[in-house]
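*Asks:* Sequence and predicted structure are below.
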Amino acid sequence: MQWRTKRTSSNVDDRRGASSGRGSGGLSGGFAKLLIPLVLKLVSTKKGLIILAVGIGVMYFTGNNPLNFIIGNSNNQVTNTPYKGTAKENELADFSNQVLRSTEDVWNQIIPNYKEPTLVLFTNSVSSACGSASSATGPFYCPGDDKLYIDLSFFEEMTRKLNAPGDFAQAYVIAHEVGHHIQNLTGMTRKVQTQRGRISQKEYNKLSVMLELQADFYAGVWAHHAKFDNLILDDSDLREALNAANAIGDDRLQKKSTGRVVPDSFTHGTSAQRMRWFKKGFETGDINQGDTFNVRNL
């Protein structure tokens, strides 16, 4: 897999090395509001001022910042030291940026007034509009903030744990999450989410599978158009993407982790389904042929 150009996206939020913690050592907002009037009362008298000065002095000489007592020592403070990833990680970051730019080029051609998503690169954990997540969650898309989230270490896991190596396999993962963004723009994500609690878990799982397979299809549509635009593919690239789709099928993952397969619990689709829908998008390039919600056989 090669690029005809090295164009990059302006929609990448690189948070690698940053903590997603809320901070520690500080008082809650409500308690701080109660404490502030007390501090003001202390400084209004000579005796209180002496007590406060002694307290601050003790904290200072014991290595504590007095301000942290009130506002907390936030882990989200911006530092002047930029994050320095390994050469391999930085190469993956550049690669992900280029893949995102390619998806922007393709979807801007297909969807009028396309709203481009943001790709967030993080390390270990991250906070999003959909809540906090760890690297164990894997790549995900949050419809609440139109952002894709990925810890680049996932690409290493694809090779080491899932036996799904290759740059085009990695590109498929990003394109799949962009596929979820397309679903959010079309309103399909909301249609599915509104059914939660209204139907049985078994039936909701089926809708979830349809949603995931459609995202696979959209990833294939991207690849179809990208190969005519700025992406040079060889025979092994399609095999890489199909192998990745095969590796993350519900049936294969369940068989690997528990030794048995429970179809009613599927939420992403079988390996065969995921490969079939990606390939359909890749071969047709027609967004109108990806209605996974109205077909007899997924």
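*Replies:* Alright, I've got the coordinates. Residues are numbered from 1 along each chain as shown.

*Asks:* hey, let's count contacts and neighbours off CA atoms from now on
*Replies:* Fine.

*Asks:* In the stretch 51-200 of the chain, mark out all the helices, start to finish.
*Replies:* 66-71, 87-110, 153-160, 167-186, 188-193 (DSSP state H, counting those that start in this stretch).

*Asks:* longest single helix anywhere in the protein?
*Replies:* What stands out as the longest helix in the chain, according to DSSP state H, is helix 201-229.

*Asks:* Just checking, which helix or strand succeeds that helix along the chain?
*Replies:* Once the chain leaves helix 201-229, the next helix or strand it forms, by DSSP states H and E, is strand 231-232.

*Asks:* So Glu89 sits against Phe155, correct?
*Replies:* No. Contact status for Glu89 versus Phe155: not in contact, 9.8 Å apart, counting by CA atoms under 8 Å.

*Asks:* more crowded one of the two?
*Replies:* Higher neighbour count among Glu89 and Phe155: Phe155, with 24 against 15, using other CA atoms under 10 Å.

*Asks:* For that one, which residues are in contact?
*Replies:* Pro165, Gln170 (CA atoms under 8 Å, 6 or more residues apart in numbering).

*Asks:* and Thr189, how many neighbours does it have?
*Replies:* As a burial measure, the neighbour count of Thr189 was computed by other CA under 10 Å and equals 17.

*Asks:* repeat for Phe228
*Replies:* 11.

*Asks:* any idea how far it lies from Arg15?
*Replies:* Distance, Phe228 to Arg15, by CA to CA, to the nearest Å: 32 Å.

*Asks:* Likewise for Ser200?
*Replies:* Ser200 sits 38 Å away from Arg15, going by CA to CA.

*Asks:* Which one's more surrounded, these two?
*Replies:* Comparing Ser200 with Arg15 by other CA under 10 Å, the one with more neighbours is Arg15, at 16 against 10.

*Asks:* Do I have it right that that one meets Val120?
*Replies:* Yes. Using CA under 8 Å, Arg15 is in contact with Val120, at 6.8 Å.

*Asks:* Who are the contact partners of Gly138?
*Replies:* When contacts are counted by CA under 8 Å, 6+ apart, Gly138 is found next to Ile150, Asp151, Phe154.

*Asks:* what does Leu119 give?
*Replies:* Residues counted as contacts of Leu119 (CA under 8 Å, 6+ apart) are Asn11, Val12, Asp13, Leu100, Lys147, Leu148, Tyr149, Ile150.

*Asks:* again, only this time at 10 Å
*Replies:* Neighbouring residues of Leu119 by CA atoms under 10 Å, 6 or more residues apart in numbering: 9-14, 96-97, 100, 141, 146-150, 174, 177-178.

*Asks:* another one to put next to it:
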Amino acid sequence: MEYDNMPQSSNIEDRRGQGGGGGGAMGAGGLGIGAIIIIFAISYFTGISPQVLMSGAEMVGVGTQNQAPTQSSAPVDPNDPTRVFLAKVVGGTEGVWAEVLPAQTGVKYEPATLVIYDGATRSGCGGARSAMGPFYCPIDKKVYLDTSFFRDMKTKYGGGGDFAYAYVVAHEIGHHVQDLLGILDKVDDMKQQVSQTQANALSVRVELQADCLAGVWANHANEKWQILQPGDIEKAMATASAIGDDRLQTAARGYAVPDSFTHGSSIMRQQWLTAGLKSGDIKSCNTFSN
């Protein structure tokens, strides 16, 4: 991936080296005690590990929990390669969505902040821990990313690569776009009125739409800055496949339970990422009509 030509965002909050901040009554990833009980109940009846059910939670429909106090940033090296790369990717999302979102939907784009940390930190949605994976918190409009996730991608999730890393960030920014469009609130309301299986299905649609929006971003970013290099798309597709619910559940338990999917199967994630990449059109990301 060629990212030198993308603008560098200032909306980066670097908390690496600060440590702590992940505990508290909110529980894992901002989940309340009641939600944690539900997760363990689902685990009991389906045989799926609670770790699998909670890992990678993107915090869709987190409710009205109190926002956590802001942490001050420790001194950081502005030339740190990881920080520079992420600032470029976020800058690229800002540059694309500031044009595409109002042009295609009439909604103004308001940038999100990317918080990078190591180990644990606090979010507006509660505690954030590395084991949760990257997530978007709609309460404080921030994306949380423990940079160790990139190391995990190299060893567990498709082999990594700059464009694969950018896809992960763009997916979370896709949730921010959904938030700006009012989709997250609507889905949250719907999930309160249906069964757990149906709520899971709605979560899958939200996640697949974020994959598609990541593809829309990549389409326009490539038009603007020629970011794609040979092999980039294949690496992103490998990542999309590796983080499919069926792959993760099979790795953890030896089998998959589709009714418990919350992010979509490997094939579905690849299909919707491809849809956004090919079209560059937000309308092509209507996962709720399919």
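*Replies:* Okay, I see it. Small disclaimer: the values here were computed from a predicted structure and weren't measured.

*Asks:* Superposed, how do the two chains score by TM?
*Replies:* Scored by TM-score structural alignment, normalised by the length of structure 2, the superposition of the two chains gives a TM-score of 0.78; 239 aligned residues with a CA RMSD of 2.1 Å.

*Asks:* mean shift of the longest helix of structure 1 relative to structure 2?
*Replies:* Here helix 201-229 of structure 1, set against structure 2 after superposition, deviates by a mean of 0.3 Å using mean CA distance after the TM-score superposition for structure 1.

*Asks:* Read off where that helix ends up in structure 2.
*Replies:* The alignment of helix 201-229 of structure 1 onto structure 2 (TM-score structural alignment) covers residues 196-224.

*Asks:* rewinding a little: mind checking how far the longest helix of structure 1 is from the chain centre?
*Replies:* 16 Å (CA atoms, centre = their mean, to the nearest Å).

*Asks:* Tell me the one among the contacts of Gly138 of structure 1 nearest to Asp251 of structure 1.
*Replies:* Phe154 (20.3 Å; CA to CA).

*Asks:* Give me the nearest residue to the aligned residue in structure 2 for the closest one, chain neighbours excluded.
*Replies:* In structure 2, the residue paired with Phe154 of structure 1 according to TM-score structural alignment is Phe149. Ranked by CA to CA, 6 or more residues apart in numbering and with sequence neighbours excluded, the top spatial neighbour of Phe149 of structure 2 is Gly133, at 6.5 Å.

*Asks:* Distance of that neighbour relative to Asp140 of structure 2?
*Replies:* From Gly133 of structure 2 across to Asp140 of structure 2, the span is 18 Å (CA to CA).

*Asks:* Between Arg15 and Val120 of structure 1, which contacts overlap?
*Replies:* When contacts are counted by CA under 10 Å, 6+ apart, Arg15 of structure 1 and Val120 are jointly contacted by Val126, Asp151.

*Asks:* Which helix or strand contains Ile267 of structure 2?
*Replies:* Using DSSP H and E, Ile267 of structure 2 maps to helix 266-279.

*Asks:* equivalent range in structure 1 for that helix?
*Replies:* Residue correspondence for helix 266-279 of structure 2 in structure 1, counting by TM-score structural alignment: residues 271-284.

*Asks:* mean distance, that stretch to its aligned residues in structure 2?
*Replies:* Looks like 0.3 Å for stretch 271-284 of structure 1 (mean CA distance after the TM-score superposition for structure 1).

*Asks:* Ignoring the adjacent residues along the chain, who's closest to the spatially most central residue of structure 2?
*Replies:* When structure 2 is reduced to its mean C-alpha position, the closest residue under CA atoms, centre = their mean turns out to be Glu172, at 3.1 Å. Spatially, and ignoring its direct neighbours in sequence, Glu172 of structure 2 is nearest to Tyr136 (5.7 Å; CA to CA, 6+ apart).

*Asks:* With Ser9 of structure 2 instead?
*Replies:* Counting by CA to CA, 6+ apart, Gly91 is the residue found nearest to Ser9 of structure 2 once chain neighbours are left out, at 4.2 Å.

*Asks:* tell me, how many neighbours does the nearest residue to Tyr60 of structure 1 once chain neighbours are set aside end up with?
*Replies:* Taking CA to CA, 6+ apart as the measure, Tyr60 of structure 1 lies nearest to Pro66, with 6.9 Å between them; neighbours along the chain are not counted. Residues within reach of Pro66 of structure 1, counting by other CA under 10 Å, total 15.

*Asks:* number of nearby residues for the closest residue to Lys280 of structure 1 other than its chain neighbours?
*Replies:* The spatially closest residue to Lys280 of structure 1, leaving aside those adjacent along the chain, is Phe217, at 6.6 Å (CA to CA, 6+ apart). The burial metric for Phe217 of structure 1, expressed as a neighbour count using other CA under 10 Å, is 32.

*Asks:* contacting residues for Phe217 of structure 1?
*Replies:* If a contact means CA under 10 Å, 6+ apart, then Phe217 of structure 1 has 175-176, 179, 211, 223, 274-282, 284-287, 289-292 as its contacts.

*Asks:* what's the distance between Ala251 of structure 2 and Tyr157 of structure 2?
*Replies:* Relative to Tyr157 of structure 2, and taking CA to CA, Ala251 of structure 2 is found at 12 Å.

*Asks:* Same drill for those two, tell me which one is more crowded.
*Replies:* More neighbours sit around Tyr157 than around the other of Ala251 of structure 2 and Tyr157, counting by other CA under 10 Å; the figures are 22 against 12.

*Asks:* List the contacts of the closest residue to the more buried one other than its chain neighbours.
*Replies:* Take Tyr157 of structure 2 and drop its neighbours on the chain: the residue closest to it by CA to CA, 6+ apart is Ala242, 4.9 Å away. Neighbour list for Ala242 of structure 2: Met153, Lys156, Tyr157, Gly158, Gly159, Ala236, Leu248, Ser265, Ser266, Ile267, Arg269, Gln270 [criterion: CA under 10 Å, 6+ apart].
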